[in-house]
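>>> give me coordinates for this.
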Amino acid sequence: MRVGLYPGTFDPVTLGHMDIIRRATALVDRLVIGVAINRDKGPLFPLEDRVAMIETECAALSEQTGVEIVAHPFENLLIDCAKDVGAGVIIRGLRAVADFEYEFQMVGMNRALNDDIETVFLMAEAKHQAIASKLVKEIARLGGDVSKFVTPAVKEALLARLDR
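This next block holds a predicted model:
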């Protein structure tokens, strides 16, 4: 069984994330969405909400593709999380050149820690390349419409979280 790990903070999950998740299902039999417990980023949504959003947003896709998609919170090294969930591949989404520079360095470090786990990069579709959770939260905070960037359920959760 081919197991992939797609890690991120997912605060909140965006249409860009969902695009990468959808395309990753063509590569693996089981996709683990690693929901990072990243206290340094100070997420808007608590971990439980981010996990629930991933599970809700991925349920139909899992059924449609036949690929098991599970959310898995983690706080350890990414390469250790991959080992813990039995992933042979880490899936990363790229939006721009700036992403590549960071990811290139990360892959080098991960390979030094465990060269049995490969990293695969998927470019976000053009219409999703500008989407970043940080920007989506800022737009919502300032009263803008985030409908183009997240699903209706995530938009509702975001607005509720911001008390709008």
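
>>> from here on, just use CA atoms for contacts and neighbour counts.
Fine.

>>> distance check, Ala124 against Arg39.
In this view, Ala124 and Arg39 are 26 Å apart by CA to CA, to the nearest Å.

>>> comparing the two, which shows the higher neighbour count?
Neighbour comparison, Ala124 and Arg39: the larger count goes to Ala124, with 22 against 8 (by other CA atoms under 10 Å).

>>> wait, the more buried one sits on Gly16?
Yes - taking CA atoms under 8 Å as the definition, Ala124 is a contact partner of Gly16 at 6.5 Å.

>>> so what touches the longest helix anywhere in the chain?
The residue-count maximum for a helix in the chain (DSSP state H) belongs to helix 47-65. Residues outside helix 47-65 that contact it (CA atoms under 8 Å, 6 or more residues apart in numbering) are 10-13, 18, 22, 25, 33, 35, 37, 68-73, 154.

>>> let's see that with 7 Å instead.
Applying CA atoms under 7 Å, 6 or more residues apart in numbering, the external contacts of helix 47-65 come out as 10-13, 35, 37, 68-71.

>>> please provide the structure for the following sequence as well, for comparison with the first:
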Amino acid sequence: MTKSAFYAGSFDPVTNGHVEVVRAACRLLDRLVIAIGTHPGKSPLFTAEERVSMLKSVFEPMAKKENCKLDVITFDDLTVNAARRHEASILLRGLRDGTDLDYEMQIAGMNGQMAPDLQTVFLPASPAVRPITATLVRQVASMGGDVSAFVPELVARKLTEKFASGR
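Below you'll find the predicted structure:
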């Protein structure tokens, strides 16, 4: 039986916290679907296409090393519906702290009611990546700060380019 998980987020941008979650997932799973949620009411820094490209560049070598099949997709509906379409049996979530846990437990409860066939699995962040959020990374980068300690090298370059071009 193939162990397949669905890891949903905005990934705007991908951070070292996301890297930790994906690295652990690739060691545990046969297949991982990284799913970029899109919403017409939100204006992300990076387009969905740019995020797909960055995610593939960062995560494909990692997945290949662990012999985990990787798919990077976008979706604009309920996570549980998208996960089912992609034949995942696990909803994967990363946790930084207790605030994340409280919020994620609520979502897991709702998802469990809508899709009892999907199991939510939480992966805790290491102390080194707990303070990192995509929002803070965007703020620091927008002010010309060095974000290289918080994101993969490729993403740091893309952030510098994005803000140098005025978005």
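
>>> would you pull the TM-score for this pair?
The TM-score (TM-score structural alignment, normalised by the length of the first structure) is 0.97; 164 aligned residues with a CA RMSD of 1.0 Å.

>>> before we move on, the earlier item: in strands only, show me the contacts of helix 47-65 of the first structure.
Cross-referencing the contacts of helix 47-65 of the first structure with the strands (criterion: DSSP state E) gives 35, 68-71 as the overlap.

>>> by neighbour count, which of these wins?
Ranked by neighbour count (other CA under 10 Å), those have Ile69 at the top, with 25 neighbours.

>>> isn't it right up against Gly34?
No - Ile69 of the first structure lies out of contact with Gly34 (CA atoms under 7 Å); the separation is 10.6 Å.

>>> if we can go back for a sec, mind telling me the two of the ones in strands among the contacts of helix 47-65 of the first structure farthest from one another?
Val35 and Glu68 (16.1 Å; CA to CA).

>>> coming back round to it: make a markdown table out of the contacts of helix 47-65 of the first structure and add distance to Asp29 of the first structure.
Rendered in a markdown table, the data for those read as follows (distance: CA to CA, whole Å):
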| residue | distance to Asp29 of the first structure |
| --- | --- |
| Phe10 | 22 |
| Asp11 | 25 |
| Pro12 | 25 |
| Val13 | 22 |
| Val35 | 19 |
| Ile37 | 25 |
| Glu68 | 7 |
| Ile69 | 9 |
| Val70 | 12 |
| Ala71 | 15 |
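
>>> mind listing the strands for the second structure?
For the second structure, the strands defined by DSSP E cover 4-9, 31-37, 69-75, 90-95, 119-124.

>>> and the third one with strand 4-9, angle?
Pointing back at strand 69-75 of the second structure there. Comparing the axes of strand 69-75 of the second structure and strand 4-9 via axes from the mean of the first three to the mean of the last three CA atoms, to 10 degrees yields an angle of 40 degrees.

>>> next, the mean deviation of strand 69-75 of the second structure compared to the first structure.
Aligned to the first structure and superposed, strand 69-75 of the second structure gives a mean residue distance of 0.8 Å (mean CA distance after the TM-score superposition for the first structure).

>>> before we move on, what about the fourth one?
Average distance between strand 90-95 of the second structure and its aligned residues in the first structure, after superposition and using mean CA distance after the TM-score superposition for the first structure, equals 0.3 Å.

>>> run through who's touching that strand.
If you take CA under 7 Å, 6+ apart as the criterion, strand 90-95 of the second structure is touched by 4-7, 21, 101, 118-125.

>>> how far out from the middle of the chain is that strand?
In terms of CA atoms, centre = their mean, to the nearest Å, the centre of strand 90-95 of the second structure is set 9 Å apart from its chain centre.

>>> same check on the third one?
Distance, stretch centre to chain centre, for strand 69-75 of the second structure: 11 Å (CA atoms, centre = their mean).

>>> same deal with the second one?
Average the C-alpha atoms of strand 31-37 of the second structure, do the same for its chain, and the two points are 8 Å apart (CA atoms, centre = their mean).

>>> contacting residues around that strand?
The list of residues contacting strand 31-37 of the second structure from outside it, by CA under 7 Å, 6+ apart, reads 3-11, 68-76.
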